[in-house]
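>>> Have a look at this fold, sequence not included:
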């Protein structure tokens, strides 16, 4: 429930109270003893979703824009007559005035925003280099990106160009600052003993995860934007939801910066593409949800113009996401193709060994070196096979070529097969004297 307090301008007392009576709202009237422009203050409880329509009625009854209106959350309201109001104003959506106030509170001062964002990037970059998911998640708690993401959409919906512009500016400049911070930090760490010489950051799983973005990354961003919007509209869990938004933005930005620091343009571009796609997805999902929730501009006459502006903004962002999604689609398809080839190759070779059933010969391992980049560039897959054979069995000299021909015919593409042999020895579980080895004891010998 909300407790609304409104100062009634001179000469409008009766019309305001009549409007409340028509709504069936219980109220209390206090004589105003402050400024002479107001003759009384009226106070009444109303469900959150009822604040906006009731205030629209009061504006028509004479409540001017410069009048004071205070909306307070209440813990408990005890009244037998409230059930009718709850039925009349169902739902949990807050008013546009309350949404506007929350969006303003979420966007911190510039100095605070950049301080927390840089600290978050430093922690996230450390987590990437350490391959520590826990450290990266901890960094997301610090990141202040939810405020600008939400305020940009709220400003667009409520026709506040200044709020929308500031939200967009903070997001763009903040993420550029994050990339720059990670780049500088990566370069400085390379000059120290904290990073091994010749480290290839592409082999770090947490980095590799951000350099191979696919459509699942888009779902993360869309879900984060929707969750952030819902938390603001219903006033629950906005801090924790902000972590999800930060997860979609800060780690890939830090990855892009590390790509710059280590001279890997592929890593830098992949991380930057993921940042841009996620940023657009978060903003468009929040914008669509606020629009579907029925929020209108603070000035009623601006609704049609704002609706056209919101539609055009959604279309532009949607087109940008679609264009960038070509990259995501390409990564998704190439990743599937390479992983499918690896799985099929391993199954094919294992099947051949099972069918041969040669005593003492064992397939130790099959490793396929075939990345999405290799698929795009047309490089041949490299298959490394390790076979265990007894000492008295001679290794076939042309086994690699035979498997090369078989795999090429099976999959319709050239491959390079490398076969290694190791001497396999298999124990029979018995002692030299022919007696079973006692359980629970380790037989040793020199």
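Thanks, I have it. Worth saying up front: this structure is predicted, and the values here are computed from it rather than measured.
>>> Only C-alpha atoms from now on, for both contacts and neighbour counts.
Fine.
>>> the strands in the chain, which residues?
For the chain, applying DSSP state E gives strands covering 2-9, 28-31, 38-46, 69-73, 362-369, 382-389, 416-423.
>>> Packing partners of the fifth one?
I take that to be strand 362-369. The criterion is 3 or more CA pairs under 8 Å, 6 or more residues apart in numbering; DSSP states H and E, and the helices and strands that strand 362-369 contacts are helix 303-356, strand 382-389.
>>> Show me the contact partners of it.
Contacting residues not belonging to strand 362-369 are listed as 342, 345-346, 350, 353, 381-389, 424 [CA atoms under 8 Å, 6 or more residues apart in numbering].
>>> Take this one as well and set it beside the first:
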């Protein structure tokens, strides 16, 4: 279930209440007349089944409530109510299959914005991966994968492509490209420093690395794994099962490939550098293609339930 909190201009409250009351999947309707002060208006609270959430949000935005008032949505972890159970049973489809496009767009916008925090996490993840590459340590590689925030912009590109929104797609692409360029440049400087103090050596980078040599040797299996991880990651976002993202993060070698490229470049091993860049690109393409196809399929399958609230 979802919880909606609406701030509505007093002269439009009846119109919004009529919409809520005739929408299948809504219950627990509460009206607080004149309770809102900024902006001024009435506060309306209600619970709505996840299946009906996207259509209802679309109608509320069509009415301009996001401009004249406010629309806030929260996920309800537990609701003990027969009315809530009935509302979920009456709503079309299954809640786990429903996509809240507004929520997805907002989530990917936050995760795909080029910010200092985003750059810091990506750079730190790349530096950790660099240590894992030099030491041929798979544990460090896995840790770096989990820290890396690059799935946000990749999901942002997929979401923007499906919603045909060029500006969010461009913003996500900028965050992805600039983020990796900055992270790789700083990791290159980090590698020079570690070499100067004797912690990184060319022998370790050029020597046998059975645990990490796959990072700079891309093949079709790399694409297959990235594609499957992209599907899983997208489903975890649309179904609000964020825990699955950790598994997705440690399935693809985007951050380790960027780290290996930076380290190899500092030692003049351009074969490893270009192989790592190829691995990085292959993984990103696989995730974006998978995410786009997954969202397009979800949109197509859910279309049979209709995108607007169903009248009671």
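Okay, I see it. Predicted, not measured: the structure shown is a model, and the values here were computed from it.
>>> Can you give me the TM-score here?
The TM-score (TM-score structural alignment, normalised by the length of structure 2) is 0.82; 293 aligned residues with a CA RMSD of 2.7 Å.
>>> circling back: in TSV, list the strands of structure 1 along with distance to residue 181 of structure 1 and mean neighbour count.
As requested, these are arranged in TSV below (distance: least, CA to CA, whole Å; neighbours: other CA atoms under 10 Å):
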stretch	distance to residue 181 of structure 1	mean neighbour count
strand 2-9	44	21
strand 28-31	56	12
strand 38-46	48	19
strand 69-73	41	15
strand 362-369	34	16
strand 382-389	38	18
strand 416-423	42	15
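>>> out of the helices and strands packed on strand 362-369 of structure 1, deepest packed?
Among these, the stretch with the highest mean neighbour count (mean count of other CA atoms under 10 Å) is strand 382-389, at a mean of 18.
>>> Give the aligned range of that strand in structure 2.
Taking TM-score structural alignment as the measure, structure 2 aligns no residues with strand 382-389 of structure 1.
>>> Stretch 112-125 of structure 1 too?
Equivalent residues of stretch 112-125 of structure 1 are located at 117-130 in structure 2, counting by TM-score structural alignment.
>>> ok, now stretch 69-84 of structure 1?
Under TM-score structural alignment, the match for stretch 69-84 of structure 1 in structure 2 covers residues 71-86.
>>> all helices of structure 2, in order?
Counting by DSSP state H, one finds helices in structure 2 at the ranges 13-21, 50-62, 65-68, 82-90, 101-111, 116-135, 138-147, 151-163, 166-196, 202-206, 220-238, 244-249, 254-266, 270-302.
>>> for those helices, which one ends up most surrounded?
If you average neighbours per stretch using mean count of other CA under 10 Å, then among the helices of structure 2 it is helix 254-266 that wins, with a mean of 29.
>>> How about residues contacting that one?
Residues outside helix 254-266 of structure 2 that contact it (CA under 8 Å, 6+ apart) are 122, 125-127, 129-130, 133, 141, 144-145, 148, 180, 184-185, 187-188, 191-192, 205, 215-216, 270, 272-277, 279-281, 283-284.
>>> Endpoint to endpoint, the match of stretch 69-84 of structure 1 covers what distance?
End-to-end distance for stretch 71-86 of structure 2, by CA to CA, to the nearest Å: 24 Å.
>>> Distance to residue 44 of structure 2 added to the helices of structure 2, as TSV?
What follows is those, written out as TSV (distance: least, CA to CA, whole Å):
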stretch	distance to residue 44 of structure 2
helix 13-21	8
helix 50-62	13
helix 65-68	12
helix 82-90	17
helix 101-111	20
helix 116-135	36
helix 138-147	40
helix 151-163	29
helix 166-196	31
helix 202-206	62
helix 220-238	26
helix 244-249	34
helix 254-266	45
helix 270-302	28
